[in-house]
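**Q** what would the 3D arrangement of this be:
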Amino acid sequence: MSRPRIVIVGAGFAGYRAARTLARMSRGKADITLLNPTDYFLYLPLLPQVAVGILEPRRVAVSLSGTLRRVRLVLGEADGIEMDARTVHYTDPEGGEGTLGYDRLVLAVGSVNKLLPIPGIAEHAHGFRGLPEALYLRDHVTRQIELAAATDDPGTCSARCTFVVVGAGYTGTEVAAHGRMFTDSLVRRHPLREGMRPRWMLLDIAPRVLPEMDERLSDTADRVLRQRGVEVRMGTSVKEATHDGVLLTDGEFVRTRSLVWCVGVRPDPLVESTGQPLERGRLVVDPFLQVPGRPEVFACGDAAAVPDLDNPGRFTPMTAQHAWRQGKAAAVNVAASCGVGERRPYRHRDLGFVVDLGGMQAAADPLGIPLSGPVAGAVTRGYHLAAMPGNRVRVAADWLLDAVLPRQSVQLGLVRSWSVPLDTASPELARVPGRPEEREEADENITEIIDNTEKAQLAGAEPAPHRPGPEPAKSRPGGEPAKSRPGGEPARNQPEPAGNRKTKPAAGRRGAHPAPGPVKRDDTSAEGDQGDS
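**A** All right, here's what the predicted structure looks like:
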């Protein structure tokens, strides 16, 4: 009898756990293939510490080949799935195309940045969903403080020292908390004009910080942020972003060069190409994580709508904790479908959440017990060390070094312009707004303006006034509001912009969506925000 071919798409929390569990259970009696754009598992909850220089980047990147024995790694991004043919189409990092056949398929493609149709966000916001984004943000913040210290213009200095974070969930709260401490340390080395201090703003339309957590812990985080000097603006968000700053929903215009987008995530659009039933963009599965009508296909993590058996009629939230445990459950049920062990429905009781607020401050509720301050800080770091599948000693060593030595505040030369735009390779925003016919009319109008201007200049007369045609429609989100990836690195099974690779239409293949904004690119599994654990 031939060995079953098991293909796992995605190596986030769910995919990595599924691969590791299957490798142990199969004992070499199955061909396990892991398809992922990178050769590492990214521990997203510690990404804010990479962005401020506490941890070195490789500390949160766990080698797949080094920790997953008896698993074949294929580097590439899934383009589409043909379930009738039992094949997965993918594109490798150099643009080559390939297919993988399977007997069992585990879809763990995760999530991508959640984008909203706000003017200027695609061009001027910094994402925060991958290692390159964290490193770009660190370079950008360092550059802004250094340039602010060198300028004589108070307005420019103030704009460069103002940092706006949108999204007060786990990731946004940690970025603002750590970021404020980071810029304070930079200013000690690069003194600003008299009376100038870095300004951090945390915005969210929610009524309070960390709305997913117990109100007492939310109050703790709010207090720590305000004591540290972060302006917490709840019930407020960004209405428009420009090169010079952001217009808030309350009418205030804030001059800034730094807009960090931590609004959350949406399921990876790949699941839409399967043609299977969806629930708010997530692939519908049964309690055993199988796709109805496709017993050979399993799904877990952010991309799967898993029934919450303890709350009938509801689905488990998109958190790293659920993704990690669903990965194991999917592996157990895949093995059972191959005749090894018995299948089990997915059940899970939350173990609590942890939020690192920098220094010795944190908010945590392990097993429902609310903690704050240094005790919560110790619990938070202990939890991360226990949860990480590798690099624990290196992470602990970096924490120790950060406690006794000053951080290095140098640019790595990753930022070549004033901005690292948010990657928007997702369906909800088009590069040119409006329907195709409206875009054609807009192009014709632009051509007419240019032609009239040139003719007028040649004739020495004033150009004829232009009468605009229909206004292009505003971008509208395509369904459920992404894991955006920064310059150079793809996010978990997030396709590259269509202009950067060749695609060919096929049944069940994901359609190409051009990435809006500049081609130069830039926000666990979580709240929609992988920051929780």
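**Q** contacts, neighbours, all on C-alpha from now
**A** Will do.
**Q** so which residues of this structure form helices?
**A** Secondary structure of the chain (DSSP state H): helices at 13-26, 47-51, 64-67, 121-124, 131-150, 154-160, 170-189, 215-228, 320-337, 373-387, 392-404, 436-459.
**Q** I'd like these as JSON lines, with distance to R294 appended.
**A** As requested, the helices of the chain are arranged in JSON lines below (distance: least, Cα to Cα, whole Å):
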{"stretch": "helix 13-26", "distance to R294": "19"}
{"stretch": "helix 47-51", "distance to R294": "36"}
{"stretch": "helix 64-67", "distance to R294": "28"}
{"stretch": "helix 121-124", "distance to R294": "37"}
{"stretch": "helix 131-150", "distance to R294": "35"}
{"stretch": "helix 154-160", "distance to R294": "54"}
{"stretch": "helix 170-189", "distance to R294": "35"}
{"stretch": "helix 215-228", "distance to R294": "42"}
{"stretch": "helix 320-337", "distance to R294": "12"}
{"stretch": "helix 373-387", "distance to R294": "32"}
{"stretch": "helix 392-404", "distance to R294": "39"}
{"stretch": "helix 436-459", "distance to R294": "36"}
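**Q** can I get those in CSV with mean neighbour count?
**A** Formatted as CSV, these follow (neighbours: other Cα atoms under 10 Å):
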stretch, mean neighbour count
helix 13-26, 24
helix 47-51, 25
helix 64-67, 15
helix 121-124, 26
helix 131-150, 23
helix 154-160, 19
helix 170-189, 23
helix 215-228, 18
helix 320-337, 24
helix 373-387, 17
helix 392-404, 14
helix 436-459, 14
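**Q** among these, which is nearest S273?
**A** helix 13-26 (19.1 Å; Cα to Cα).
**Q** got the angle between the closest one and helix 320-337?
**A** 30 degrees (axes from the mean of the first three to the mean of the last three Cα atoms, to 10 degrees).
**Q** list of residues touching helix 13-26?
**A** 8-10, 32, 34, 41, 68-71, 106-110, 300-301, 320, 323-332, 335, 340, 525 (Cα atoms under 8 Å, 6 or more residues apart in numbering).
**Q** just stretch 340-349 next, same as before
**A** Here stretch 340-349 has contacts from 25, 287-289, 308-310, 322, 325-326, 329, 332-337, using Cα under 8 Å, 6+ apart.
**Q** one more, please, to line up against the first structure:
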Amino acid sequence: MADRERVVIAGGGFAGFTAARKLSRMARGAIEIVLVNPTDYFLYLPLLPEVAAGILDPRKVAVPLAGHCPGVRHLLATVDSVDLKERRLHCTDAEGGHRDLRYDRLVVAVGSVNKLLPVPGVAEHAHGFRSIAEALYLRDHMIRQMELAEAADDPEERTARCTFVVVGAGYTGTEVAAHGQLLTRDILRRRTGLRGQRLRWLLVDVAPRILPELDERLSRTAHETLAERGVEIRTGTSVAEATHEGVKLSDGEFVPTRSLVWCVGVRPDPLIESLGLATERGRLCTDEFLTVPGHPEIFGCGDAAAVPDLTRPGEFTAMTAQHATRQGTRVAGNVAASYGRAERRPYKHSDLGFVVDLAGAKAAANPLGVPLSGLPAKAVTRGYHLLALPGGRARVAGNWLLDAVLPRQTVQLDLVRASAVPLDSEVPERPHGTAAP
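**A** So this is what the prediction gives:
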């Protein structure tokens, strides 16, 4: 092994995981491939809202690296810094130990972290939605608030505990609001002590419409679906302050609540800025071949990289799962090409559409540019996820079937405390958004 060239892939999200799998198949043992990731699984984050809603077991969205990345050595660690001159990574392992790792080729795919805004109280009172722990915490939190509301004698406290605010109406925020509202509505029906109690969900965003990344028709479909269920959609609105008692909106309204979910988007992992290389809005600049200019041994892909969008000259590819997955495939080919085992090619994508799960039998999708809603969109959405999942498809389909015929178990597991999922955590997870293949 000491005689083989070593390719280190930093990050096991959509881009890094895909790159490791593809490169392993292309190299066939000719080079050593090391995947550095703080977890021993690839997280299929687009289905995380269904974990929070109690539809899917969390293990169904965690794809083990062992068995799905044959021929790839996994280092359970986080990259702290990179010595470009010596070609070494400095890492911290799962037990706090420090170690160095040399590389001959480096693929930077560390992903992104929660985007924090300078809003008073948000870091202390809001929770993000980027990991299994945060999904499990949110599920317990929603159930707990309903149970505490039933036990409360004060009508104002009951109202606050039955009010939920989601900030950010992109893919993640919209899906969290859709699934969360149906879950809490189901709990409300089962709790006799809450009979007649108003359930309130607010979806807040500064954009002029929800899902601004989508075609306006699909955005309107999602808006109408959520509004019909009673979700209050506040576009052109932001959070001015968050407190333990509630949230003050930019329009001056104070919303009493104990639940603030922060889904305003992501920013590149802070590791990128520490590299000392050229960046674009915090993302590592690459050329169309996903190579860092001046450093042919370093490649970038996924949320961490500013990759030129050849379909829109002068712009960069968006931070989505769709781009991350495809860039992972292309970077694997170009790394292999640097060893004479493939042809070097630029990254150029063809947009095949997007899917958004609106819970229940509702969804919005535009496969190949064809706008769909309702059951057809739901079928396309779930079909896409089954195809995109690298493993565990039968288990996911089984959970969906059981959810369709059996009532959900709305009990707290109490596995994750609030202190374990701070909003300002900088542990990278995945590109945001759910995209068609």
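**Q** just to revisit the earlier point, out of the helices of structure 1, nearest to P421 of structure 1?
**A** Across the helices of structure 1, closest to P421 of structure 1 is helix 121-124 (Cα to Cα), at 5.1 Å.
**Q** from the contact counts, what lies against that closest one?
**A** Where contact means 3 or more Cα pairs under 8 Å, 6 or more residues apart in numbering; DSSP states H and E, helix 121-124 of structure 1 is packed against strand 238-241.
**Q** what range in structure 2 does the strand it packs on sit on?
**A** With TM-score structural alignment applied, strand 238-241 of structure 1 matches the range 239-242 in structure 2.
**Q** what's the mean distance for the matching stretch versus structure 1?
**A** By mean Cα distance after the TM-score superposition for structure 1, the fitted stretch 239-242 of structure 2 averages 0.3 Å away from its aligned residues in structure 1.
**Q** look up the closest residue to L48 of structure 2, ignoring the ones flanking it.
**A** Closest residue in space to L48 of structure 2, ignoring its immediate chain neighbours: A135 at 6.6 Å, by Cα to Cα, 6 or more residues apart in numbering.
**Q** so how far is G300 of structure 2 from that neighbour?
**A** From A135 of structure 2 across to G300 of structure 2, the span is 29 Å (Cα to Cα, to the nearest Å).
**Q** likewise A436 of structure 2?
**A** 22 Å.
**Q** okay, those two: which has more neighbours?
**A** More crowded of A436 of structure 2 and G300, by other Cα atoms under 10 Å: G300, with 30 against 21.
**Q** the nearest residue to the more buried one once chain neighbours are set aside: neighbouring residues, count only.
**A** Distances taken as Cα to Cα, 6+ apart place V108 nearest to G300 of structure 2, at 4.7 Å, with adjacent residues excluded. By other Cα under 10 Å, 24 other residues sit near V108 of structure 2.
**Q** residues touching V108 of structure 2, list them.
**A** V108 of structure 2 neighbours (Cα under 8 Å, 6+ apart): 9-11, 16, 298-301, 304-305.
**Q** shouldn't N37 of structure 2 be in contact with D80?
**A** No: look at N37 of structure 2 against D80 with Cα atoms under 8 Å: they stay out of range, at 11.7 Å.
**Q** neighbour count: the two, which is higher?
**A** Ranked by neighbour count (other Cα under 10 Å), N37 of structure 2 and D80 place N37 first, with 28 against 13.
**Q** that one and G97 of structure 2, how far apart?
**A** 14 Å.
**Q** same thing with E86 of structure 2?
**A** Distance, E86 of structure 2 to G97 of structure 2, by Cα to Cα: 21 Å.
**Q** what's the answer for T325 of structure 2, then?
**A** 31 Å.
**Q** ok so, going back, mind checking which of the contacts of V108 of structure 2 are in strands?
**A** Among these, DSSP state E puts 9-10, 298-300, 305 in strands.
**Q** buried subset of those?
**A** 9-10, 298-300, 305 (16 or more other Cα atoms under 10 Å).
**Q** as CSV, those with distance to A388 of structure 2 would be great.
**A** What follows is those, written out as CSV (distance: Cα to Cα, whole Å):
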residue, distance to A388 of structure 2
I9, 21
A10, 22
I298, 27
F299, 24
G300, 22
A305, 22
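**Q** of those residues, closest to T237 of structure 2?
**A** T237 of structure 2 lies nearest to A305 out of these, by Cα to Cα, at 30.0 Å.
**Q** my guess is the closest one contacts C285. True?
**A** Yes: in this structure A305 of structure 2 lies within contact range of C285 using Cα under 8 Å: 6.0 Å.
**Q** burial count for G275 of structure 1?
**A** The burial count for G275 of structure 1: 13, using other Cα under 10 Å.
**Q** quick one, what contacts M142 of structure 2?
**A** 180, 184, 259.
**Q** give the equivalent position in structure 1 for the last one.
**A** Under the alignment by TM-score structural alignment, S259 of structure 2 pairs with S258 in structure 1.
**Q** now that match: how far from R492 of structure 1?
**A** On the measure of Cα to Cα, S258 of structure 1 and R492 of structure 1 end up 25 Å apart.
**Q** same check, this time on A320 of structure 1
**A** Distance from A320 of structure 1 to R492 of structure 1, by Cα to Cα: 14 Å.
**Q** what of A331 of structure 1?
**A** Counting by Cα to Cα - A331 of structure 1 and R492 of structure 1 are separated by 19 Å.
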